[in-house]
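Asker: this is the structure alone, sequence omitted:
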């Protein structure tokens, strides 16, 4: 294990550090990847599209199986300092997605700020243009629970909690507790 970590750090500082800083919109200091946040090199299980539209702050951790997906015509993803995205979370940005500082996202969550078009009845949905569904903003210190879904137009205030499995669309203030489908504020 120690040898693998040593090789990871060596590869990062010799090649990947400069590569990531050129590839991403911004790439902060001490960004860690993988199941326990030990790796500096992005693991193969993490998928990233349009990295030039992804801005990662300092001291972030992104776990295995995460998909950071920006549409080529979209507005991108902003991840604040100290935030953590847990395993198998999908962040799909067509409209801007902004995560504040110290945001915690539990495994298997979805943040999606775009939809497949469906206006033309004569074409399959998958062949219609993608559409913006509104930005997603998650305030500093918020916690997104296991399997929660944040849809375009969702705004979650500072230090709010989104319960496991909740589906959120709409605007909610600071210190909110959001539960259910559709999510309702319980505080």
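Answerer: Structure received. Not measured: the values here are computed from a predicted model.
Asker: from here on, just use CA atoms for contacts and neighbour counts.
Answerer: Fine.
Asker: by residue count, tell me the biggest helix in the protein.
Answerer: helix 2-11 (DSSP state H).
Asker: C-terminal to that one, what's the next element?
Answerer: As assigned by DSSP states H and E, the chain's next helix or strand after helix 2-11 is helix 17-23.
Asker: what comes up buried for that next one?
Answerer: 17, 20 (16 or more other Cα atoms under 10 Å).
Asker: in addition, the following structure is provided for comparison:
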């Protein structure tokens, strides 16, 4: 099918793995989260993105195996989860960008509040860690957004195939 389909497959399964890890971490930390409402928003968006990748794998199967037909509500679920995936990617990207601009004073306060266990932690080290995490989260957001975009493209292709199949069936009946 080409490079873009291979990229679509790679991103789908890579995102399933990464989002699966994030979901497990989020579920485990839910009990200790003081801002439960924000954590639940992230959990819903992550879960929707995870489900989008599951639907993307079904779309790939439908494109590769002509005999496979997904459930009738597949197209609607795919559209909704694409939107959720784009929202999740935008939220992660915004958070990654804003974490790069944390003032030095706030980093120093965070280290002081950490207590004696953070004695060897310096603001420069914390800044380097935050930069690395920001870049990785930005790449993750980009991967989710590109996957949503590619799934939109291949969803159109699948619909065109379905329409052609229906037209051929209608022509055969006449």
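Answerer: Now that the structure is in, tell me what you want to look at. In this text, all values refer to a predicted model and were calculated from it rather than measured experimentally.
Asker: got a TM-score for the pair?
Answerer: Overlay of the two chains. TM-score (TM-score structural alignment, normalised by the length of the second structure): 0.20; 67 aligned residues with a Cα RMSD of 6.1 Å.
Asker: quick one on the thing from earlier: now do the buried residues in the longest helix of the first structure.
Answerer: Result for helix 2-11 of the first structure [16+ other Cα under 10 Å]: buried residues 8, 9.
Asker: for the second structure, what spans make up the strands?
Answerer: Using DSSP state E, no strands are found in the second structure.
Asker: residue closest to the middle of it?
Answerer: residue 144 (3.9 Å; Cα atoms, centre = their mean).
Asker: residues contacting that residue?
Answerer: 11, 15, 49, 85, 86, 89 (Cα atoms under 8 Å, 6 or more residues apart in numbering).
Asker: contact partners for the fifth one?
Answerer: Read that as residue 86 of the second structure. By Cα under 8 Å, 6+ apart, the neighbours of residue 86 of the second structure are 144, 145, 148.
Asker: just these: which are in helices?
Answerer: Reading helices off the contacts of residue 86 of the second structure with DSSP H, I get 144, 145, 148.
Asker: redo those as CSV? Include distance to residue 128 of the second structure.
Answerer: Formatted as CSV, these follow (distance: Cα to Cα, whole Å):
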residue, distance to residue 128 of the second structure
144, 24
145, 26
148, 30
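Asker: which of the contacts of residue 86 of the second structure lies closest to residue 165 of the second structure?
Answerer: residue 148 (25.3 Å; Cα to Cα).
Asker: closest one of the ones in helices among the contacts of residue 86 of the second structure to residue 44 of the second structure?
Answerer: Out of those, the member with the shortest distance to residue 44 of the second structure (by Cα to Cα) is residue 144, at 15.1 Å.
Asker: gap between the closest one and residue 85 of the second structure?
Answerer: For residue 144 of the second structure, the distance to residue 85 of the second structure equals 7 Å [Cα to Cα, to the nearest Å].
Asker: now swap in residue 168 of the second structure and tell me
Answerer: Counting by Cα to Cα - residue 168 of the second structure and residue 85 of the second structure are separated by 34 Å.
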